[in-house]
Each structure stands twice: as structure tokens, then as C-alpha cells.
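Student: Structure for the following, please:
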Amino acid sequence: MTSSSPWLACHPLGEYITPCNLVKQSTQWYPEHHNSIIIVSPASSLVLDGSQNPTQLQEYTGSPLQLWRFERTETGNFLIKNVGSQRYLQVQGDGKNFNGIVTESKNGEPNQQWQYNHPDQTIVNPATGRVLDIPRLNFTAGTKIMLYDKNAGTNQQFSLQFK
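Tutor: Take a look at the predicted model:
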């Protein structure tokens, strides 16, 4: 079964960003191929940017620090690798609400493992059950991403776009 993300945009530099086709395997959704992916907040059109720790939202510039690759793990989850820094998306701290999301060297531990829930467009840390969250609906460039309990808000939705 294949499904496409509904978001399509043209960024300010004139490049087109196309929807990411996802394939459902068992209960997980995975990007259909290994291209670089832009992780986009559909509510703001801002993207996940790995140029600073903690990870934050920024305007799309085409920087490799705004591109990510998904690497499947033996457990069926995936690691999210930043193309520019070659570091991995990771929950900072003990996995409680308000913990920051950073990029660190690969360790493959549960704090670096993720699932993409396509129906509600959330990126879930299965070890905690919490999701990536844009705090207080602050859809502005520079907002730091955190981990928080899933609440079905637009501040927890992220679409995946092939680059």
C-alpha cells in the first residue's frame, strides 16, 4: 500500500519540493527510497533544521543541514540522519515532556529510534511514546523542537518531502 503526503511547495530559491511516497510495512510507514528528505511542518511550511542543538524550525534554504535520511533498524524503527552533519536525531535527557531534540553521533539506542505515523503525520519516539513537538504552537523560525505527549495538534504534524 502506498500513500503520498498532501503537501507540495516551491521554496524561495525556486526549487520544487515533491511529496514523499511512503510504503506501509507491517505497522510502520517508511520512505519509499533512500533520497534525502525534508521534514516539514505543514502548519508553518518551516523545516526541521539540524544546524544547531537543539534542533529547530527554519525557513527552507536548501542547506544540507535541512536534509535527512531514514535508516531502518533491526527493531523496525528508524534512525534519522542529518545529511549535512552526519549526526542523528536524538531525544536529549530522560525522554520526559519538554526534553529537547538534538543531533548526536550514532549510538542506535532507543533515544535515537523513531517511527513515522503517516495517518496523523507524527514522528514518534517508541521508547517514550512521545512525539516531536513545536512548543506552544510557536510556528516561527528559530523555535526549538522538543518531545511531548501526543495530543493531535498541528504543532506535532510533520510531512516528509523528497529532495
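
Student: CA atoms for contacts and neighbours, from now on please.
Tutor: Noted.

Student: buried stuff in stretch 115-132?
Tutor: 115-118, 121-126, 128-132 (16 or more other CA atoms under 10 Å).

Student: Quick check: the two most widely separated of these?
Tutor: His118 and Thr128 (18.4 Å; CA to CA).

Student: Is the most centrally placed residue in the chain in a helix, a strand, or coil?
Tutor: For the chain, Ile39 is the residue whose C-alpha lies nearest the centre (CA atoms, centre = their mean; 4.8 Å). Classification of Ile39 using DSSP: H, G, I helix; E, B strand; the rest coil returns strand.

Student: Give me the distance between it and Thr75.
Tutor: 22 Å (CA to CA, to the nearest Å).

Student: here's the other one to compare against:
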Amino acid sequence: MACIQSGGIYALINVKAQNSCLDLSGGDNYSIIGYGYHSGPNQAWMFERQYNGNYLIRSIGSGLYLNIEGEPRDGARVVAKPTQFQWHIEDEPSFQQAIRLFVPGTNQNVDLSDHGNATPGTPVTLWGKWNGNNQLWRIESVGGVR
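Tutor: Predicted structure coming up:
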């Protein structure tokens, strides 16, 4: 699984918008946006493997979990909440160290909106799986295992 270690801390950088990182917005501490990588704690995520093989993904900066707003559907916002939410992670064979993050049991995966718009603040949403590189996230270790 792209060398993900349970308890490992990673940044998730969009494959299409190459400097755009999965970022917990400092503006509302709720929205997940694409933002230029700066190695802040709001861009560091701890992956915690669960017994079923899925992962909890928790913000190092806030302790909130990567979650969704409402039901899994095209355009649903990816947000941070205090409630745990499991993600199914799949390696993307066409890119080294790239993954897709799915809502388990669906084809809905984490997508940098507007076809991977690199403008800081672009919303991160769910969208059905397709060939767009804006749905691929390169993982980079940014800390040890906790």
C-alpha cells in the first residue's frame, strides 16, 4: 500500500496540481482544500490502519478526522470532523507512491475540484473514479510513526 505505515504521518500532494497539498483550512478548521505545500501541521495527516484494512486519517494540527459532508456523492465536500471516518486506500499503478482515497464500498474518491485547479483554496470533494490525475495523491512521509 504505497509504503503507508499505520501511525505514519504523511502529506498528500495532488498528482495533477503538483504543489497543491491536502490542507485543513486555517480559515474555518473544517474545509479541506488544495493549498501550496508548506509542511505545516494542517497539511500533516496520521494514517491509522483498522482491523478491516481501511484507514482513519487524522490531522496532526487539530486532531480532527478526514471525513465527508453528508452522503457520498459527486461534489460532496471533504471536511474535518471530530468523528472517525474510514477510508479505503488503493495504490495507483500508473504513478509511484500515488494513492486513491475511496469511501469504502463506493467508487467515490477524493478529488481536487475543477479538474485539479492549483489555485490555493480550491475545494477538495468526492467524485466518482475516472482517469483524472486530480484524483491521485502522492504520499510523502513528514514525520515518524506515532
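
Student: ok, the residue nearest to the centre of structure 1 touching Val47?
Tutor: Yes - the criterion here is CA atoms under 8 Å, and Ile39 of structure 1 meets it with Val47 at 5.6 Å.

Student: got any residues that touch both of these two?
Tutor: Residues touching both Ile39 of structure 1 and Val47 by CA atoms under 8 Å, 6 or more residues apart in numbering: Gln66.

Student: So what does the residue nearest to the centre of structure 1 match up with in structure 2?
Tutor: Using TM-score structural alignment, the equivalent of Ile39 of structure 1 in structure 2 is Leu12.

Student: and what of Lys81 of structure 1?
Tutor: Per TM-score structural alignment, Lys81 of structure 1 is aligned with Arg58.

Student: cool, and His118 of structure 1?
Tutor: Under TM-score structural alignment, His118 of structure 1 pairs with Asp91 in structure 2.

Student: residue with max distance from the center of structure 2?
Tutor: Distance to centre of structure 2, CA atoms, centre = their mean, peaks at Tyr51 (20.2 Å).

Student: Kindly provide the distance from it to Gln86 of structure 2.
Tutor: From Tyr51 of structure 2 to Gln86 of structure 2 the distance is 11 Å (CA to CA).

Student: what do you get for Ile33 of structure 2?
Tutor: 19 Å.

Student: Show me which of the two is the more surrounded one.
Tutor: Ile33 (25 against 21; other CA atoms under 10 Å).

Student: What lines up with the more buried one in structure 1?
Tutor: Match for Ile33 of structure 2 (TM-score structural alignment): Gln56.
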